[in-house]
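Asker: Next one to model:
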Amino acid sequence: MSMQTGKQSICFETPPYIVSSASIVGKKEGEGPLGACFDLIGEDDKFGQDTWEEAESTLQKEAFGMAVGKAGLKKEEIRYLFSGDLLGQNIATSFGLMDYQVPLFGLYGACSTCGEALSLGAMCVAAGYADYVVAMTSSHFASAEKQFRFPLEYANQRPMSATWTVTGSGAYVLGKRKSNACITGITTGKIIDYGIKDSMNMGAAMAPAAADTICQNLKDFGRRPEDYDHIITGDLGSVGREILIDLLKKEGYDISEMHLDCGMLIYESKAQGTGAGGSGCGCSAVTLAGHFLKQVEQGKLQRILFVPTGALLSTVSFNEGKTVPGIAHGVVIEHAD
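Answerer: This next block holds a predicted model:
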C-alpha cells in the first residue's frame, strides 16, 4: 500500500519514533510561562561567546549533544542531521555543528524549519535510509534583529503586530527504536502569498499558509479538527491566530477550540513586552520539545498536528519592495504505547 496520502501528505506505514528531544533557551524565554519546561536556560544570551551569531551556534551545538546524550547514543550513531536557522547561508548551523562531523542536510524554511526537519528526518527513517537522525533548528533574538530589522542600539519602536524572535534551539532524535511518541504522518506545505508587505507583521504573512496546510491535512487524512487534541501553529501570534481562524471557517473548519500557538504560549506578552507573541525557528522547536512532546509521551495528548509557520523574506527582497510569502509544514505526532 502506498504511503502517499491525498495531494500533499504521507501516512507512514511504520511510524518513526521520537526517541529523545532537547530544548535550550535564553533568559527571557526562561522567565516566561513555559520556563520550567525547558532543559537548559542560559543566564547570558551570548552563552559565553563574543558575538550573537556565535551564541546561536553554541545553542545548536549544545542542543544536539543533549538530545543525542538523552537517547543514550554516540554522535557516530547518527546517520544524518537535518538542521537550519534564519541567518544567511545557515551560519548558525554550519559553525555550530561542524565539529560533530555528522552528514548534514542544511535546511531553510524560515520559522517553519522545525517542521521541515522533522518531516524529512521522518521520511528518511521510515524509508530505511537511517536508523537514527537528528532534526533541529535555532533562532536568536539579537542575531535575527541584526540581520532582518535594525541593530539593537537603534532602539526602534515596535508596532503591536510585531513578534519577538525566540532565543532557543530544539533538537530531536528520530529513529526506529520504540518510544512513547511517534510521527505518523506529514503534510508538506506550499508557498502562499497574500501580498503582505509589512515585515513587522509576520502573523498576517504566515496565517494563509498555515490555513492552507491545515486544510489540506484534514482533507488528505479524511479528518475533522476534533480528531486532534490540539492543532498547534508555530508563531502566528495573536494577530495571525485571528486571521487563521477566519480563513479556516471559510473552508468549513472551526479550529478555535483546539488551536494553540507556540508564539502565544512562550511569553507573557504584556508583562514581557513581546508584542503579538514569539517567533523564530526556535519558537516552535523548543515549545514542542519542552511542553507538548512531554504531554504526548505521558499520554495526556493522544494526537496533535504540529504546524510550524515561516515567512519567506530576506533583507534584499524586502528592500526591493517584494511581498512576504509564507509556508507551513504539518507533522502528525501521536502517543505510542
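Asker: From here on, just use CA atoms for contacts and neighbour counts.
Answerer: Will do.
Asker: how close does residue 296 get to residue 20?
Answerer: For residue 296, the distance to residue 20 equals 12 Å [CA to CA, to the nearest Å].
Asker: ok, which stretches of the stretch 201-337 of the chain are strands?
Answerer: 230-233, 259-261, 278-279, 303-307, 309-311, 326-328, 330-335 (DSSP state E, counting those that start in this stretch).
Asker: Indicate which one of the ones you listed is closest to residue 77.
Answerer: Nearest of the strands of the stretch 201-337 of the chain to residue 77, taken as CA to CA: strand 330-335 at 23.9 Å.
Asker: Okay, angle between the closest one and strand 303-307 too, please.
Answerer: With axes from the mean of the first three to the mean of the last three CA atoms, to 10 degrees applied, the angle from strand 330-335 to strand 303-307 works out at 150 degrees.
Asker: quick one, which of the strands of the stretch 201-337 of the chain is nearest to residue 90?
Answerer: strand 309-311 (15.3 Å).
Asker: tell me which residues of that closest one are tucked away?
Answerer: Using 16 or more other CA atoms under 10 Å as the test for burial, strand 309-311 gives 309-311.
Asker: Any chance you could list what contacts that strand?
Answerer: By CA atoms under 8 Å, 6 or more residues apart in numbering, the residues outside strand 309-311 that reach it are 109-113, 202, 205-207, 209-210, 233-236, 324-329.
Asker: Can I get the strands of the stretch 201-337 of the chain in a markdown table including distance to residue 220?
Answerer: Below are the strands of the stretch 201-337 of the chain laid out as a markdown table (distance: least, CA to CA, whole Å):
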| stretch | distance to residue 220 |
| --- | --- |
| strand 230-233 | 16 |
| strand 259-261 | 19 |
| strand 278-279 | 28 |
| strand 303-307 | 13 |
| strand 309-311 | 19 |
| strand 326-328 | 16 |
| strand 330-335 | 12 |
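Asker: Quick one: closest of the ones you listed to residue 75.
Answerer: Closest of those to residue 75 is strand 330-335, at 24.9 Å (criterion: CA to CA).
Asker: Could you also give me the structure for this next sequence, so I can compare it with the first?
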Amino acid sequence: MAEKKIGLQTVKFKNPPSIVSTASIVGPKEGEGPLREYFDLIISDDLYDEDSWEKAESKMAREAVRMALKKIGMTPDRVDYLFEGDLLNQITSSSFVARDLKIPFFGLYGACSTMTESLSLAAMITDGGYSDYAVAATSSHFSSAERQFRFPLELGTQRPPTAQWTVTGAGAAVVGRNGEGPYITYVTTGRVMDFGIKDANNMGAAMAPAAADTIIRHFKDTGFKPQDYDLIISGDLGQVGRQLTIDMVKENGYDISQNFTDCGIEIFDSDRQDVHAGASGCGCSAVVFCGYLYSQIKKGNIKRLLIMSTGALLSPTSTQQGESIPGIAHAVAIEGRI
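Answerer: You can find the predicted model right below:
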C-alpha cells in the first residue's frame, strides 16, 4: 500500500523537501508589470541577443537554472535531476538546456501546468531518498508560442476578449532534502478534464474544469478548507477561468472567492497593459512563483500557499482536426515552516 498517499490523488510528504533557491527571468512586457521588482532579470528585448525566439527561450531557461544554483553556491554537476518542460514541439527549449548543463534530465510536457508538475516530481524523488538536489524549471515565450499554436505575429490577427497573453519568462526552483524552507508538504496530482471547449482563444474556460476538480480533490483528500491557506493561486486561468473555477468549486461546497487569484491576473496590469483576459504560458506560474510568491513566503507574508498550475493540452494538430481542448491542473502545498 502506498504509505505516503492520502485520499485518491494526494501525497503527504513525511520529510517535506525544502525549496532552497529560485530564480526568474522575464521579457520586457512582463518587466513593465506590477511584479517587476521581484524578478531576477528583465531582458531588454525578446530575442535576448539570440537570432530566434526559440533560442531566446532556451537561453532564459538555462540562465534561470544557473542563477538559482549560483545563489546557493552550487554548480550543475551537484544536481541529481532536472525536471523541465516548455510549450515548443518536442520540448526543445528544455532539451537544449539539459544538453548544455549536463544534468540527468526528465523532460516534461504538461502545457502550462508544467511548473507544478516539475515541482511535484522533484519533491517526490527527493522525499523518496533518490535525490539530494533536484531542479524544477519551465519556460515559455510569447512569440514562439504564438506562431506554433495560433498565427504568425506578422499576420496581425485580432485577439478576442477571452484571449490571454503568453508570458515570456523562465523560472527555476532548487528542491533539496535539507533546508530552512519553504517546504513542499502536499502534492495533489490532477486528472485530465474535458468539457468540450474548442476555442483556442479561450484557454481559461478550457482549463477551469481541471482546476476546479483538483482544488476539490485536494480539500477532500487532506481535510483542509479554503481558509486554511493564506493564498490559493492558479497558474494560467486569467479572468475568465478564475471566475468559472470559483463557481464550480462553490457548487461542491467550498468557497474560495476570498483568497483565490491567478498568476495570469497578477503578472500584468490589466488597465495599463493590453493582455485581454490575462496571461498564460508555462512561464507564467513559473516566474510568479519563483519571483514574487517565493519571496513572500520567505518574508513570512504568506505562511501556507496552494499553487496550482493549469494546462491546456492542445496541439496545432488536434486543433486543426477539430478536437476539443483537454485540461490538467496539479496543486502543490508550500509552507514557510513545519
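Asker: So for residue 67 of the first structure, which of the strands of the stretch 201-337 of the first structure sits nearest?
Answerer: strand 330-335 (18.1 Å).
Asker: mean deviation of that closest one from the second structure?
Answerer: Comparison of strand 330-335 of the first structure with the second structure after fitting gives an average deviation of 0.3 Å (mean CA distance after the TM-score superposition for the first structure).
Asker: helices or strands up against that strand?
Answerer: helix 113-126, strand 181-187, helix 202-221, helix 293-297, strand 303-307 (3 or more CA pairs under 8 Å, 6 or more residues apart in numbering; DSSP states H and E).
Asker: Figure out which of the ones you listed is closest to residue 10 of the first structure.
Answerer: Proximity to residue 10 of the first structure (CA to CA) singles out strand 181-187 among these, at 5.4 Å.
Asker: can you give me the end-to-end distance of stretch 164-183 of the first structure?
Answerer: Stretch 164-183 of the first structure end-to-end distance (CA to CA) = 29 Å.
Asker: Pull out the buried residues from that stretch.
Answerer: 164-176, 179-183.
Asker: Kindly report the same for stretch 20-36 of the second structure.
Answerer: By neighbour count on 16+ other CA under 10 Å, the buried set for stretch 20-36 of the second structure is 20-33, 35-36.
Asker: How about stretch 97-117 of the first structure?
Answerer: Buried residues in stretch 97-117 of the first structure, defined by neighbour count with 16+ other CA under 10 Å: 97, 102, 104, 106-117.
Asker: Likewise for stretch 117-126 of the second structure?
Answerer: Neighbour-count burial for stretch 117-126 of the second structure, counted by 16+ other CA under 10 Å, picks out 117-126.
Asker: mean deviation (superposed) between it and the first structure, please.
Answerer: Taking mean CA distance after the TM-score superposition for the first structure, the mean distance separating stretch 117-126 of the second structure from the aligned residues in the first structure is 0.2 Å.
Asker: So which bit of the first structure is that stretch matched to?
Answerer: Using TM-score structural alignment, stretch 117-126 of the second structure corresponds to residues 116-125 of the first structure.
Asker: For residue 15 of the first structure, find the nearest of the helices and strands packed on strand 330-335 of the first structure.
Answerer: Closest approach to residue 15 of the first structure among those (CA to CA): strand 181-187, 5.0 Å.
Asker: gap between that closest one and the chain center?
Answerer: Chain-centre distance of strand 181-187 of the first structure: 15 Å, with CA atoms, centre = their mean, to the nearest Å.
Asker: What of stretch 245-256 of the second structure?
Answerer: In terms of CA atoms, centre = their mean, the centre of stretch 245-256 of the second structure is set 22 Å apart from its chain centre.
Asker: Can you give me the end-to-end span of that stretch?
Answerer: Counting by CA to CA, you get 9 Å between the two ends of stretch 245-256 of the second structure.
Asker: What residues sit buried inside it?
Answerer: Residues of stretch 245-256 of the second structure classed as buried by neighbour count (16+ other CA under 10 Å): 245-249, 254-256.
Asker: same thing with stretch 303-322 of the second structure?
Answerer: By neighbour count with 16+ other CA under 10 Å, stretch 303-322 of the second structure contains the buried residues 303-315, 319.
Asker: before we move on, what about stretch 155-164 of the first structure?
Answerer: Quick answer for stretch 155-164 of the first structure (16+ other CA under 10 Å): 161-164.
Asker: Pipe the residues you listed into JSON lines and attach secondary structure and distance to residue 4 of the first structure per row.
Answerer: Shown next, in JSON lines, are these (DSSP: H, G, I helix; E, B strand; the rest coil; distance: CA to CA, whole Å):
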{"residue": "161", "secondary structure": "coil", "distance to residue 4 of the first structure": "38"}
{"residue": "162", "secondary structure": "coil", "distance to residue 4 of the first structure": "38"}
{"residue": "163", "secondary structure": "coil", "distance to residue 4 of the first structure": "36"}
{"residue": "164", "secondary structure": "strand", "distance to residue 4 of the first structure": "37"}
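Asker: Output these in CSV; the columns should cover distance to residue 88 of the first structure.
Answerer: Converted to CSV, those look like this (distance: CA to CA, whole Å):
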residue, distance to residue 88 of the first structure
161, 25
162, 22
163, 20
164, 19
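Asker: which of the residues you listed lies closest to residue 11 of the first structure?
Answerer: Closest to residue 11 of the first structure, out of all of these and judged by CA to CA, is residue 163, at 33.4 Å.
Asker: which residues does that closest one contact?
Answerer: So residue 163 of the first structure contacts 200-202, 237, 274-279 (CA under 8 Å, 6+ apart).
Asker: mind checking how far it is from residue 307 of the first structure?
Answerer: Taking CA to CA, one finds residue 163 of the first structure at 18 Å from residue 307 of the first structure.
Asker: same thing with residue 132 of the first structure?
Answerer: Residue 132 of the first structure is 23 Å from residue 307 of the first structure, by CA to CA.
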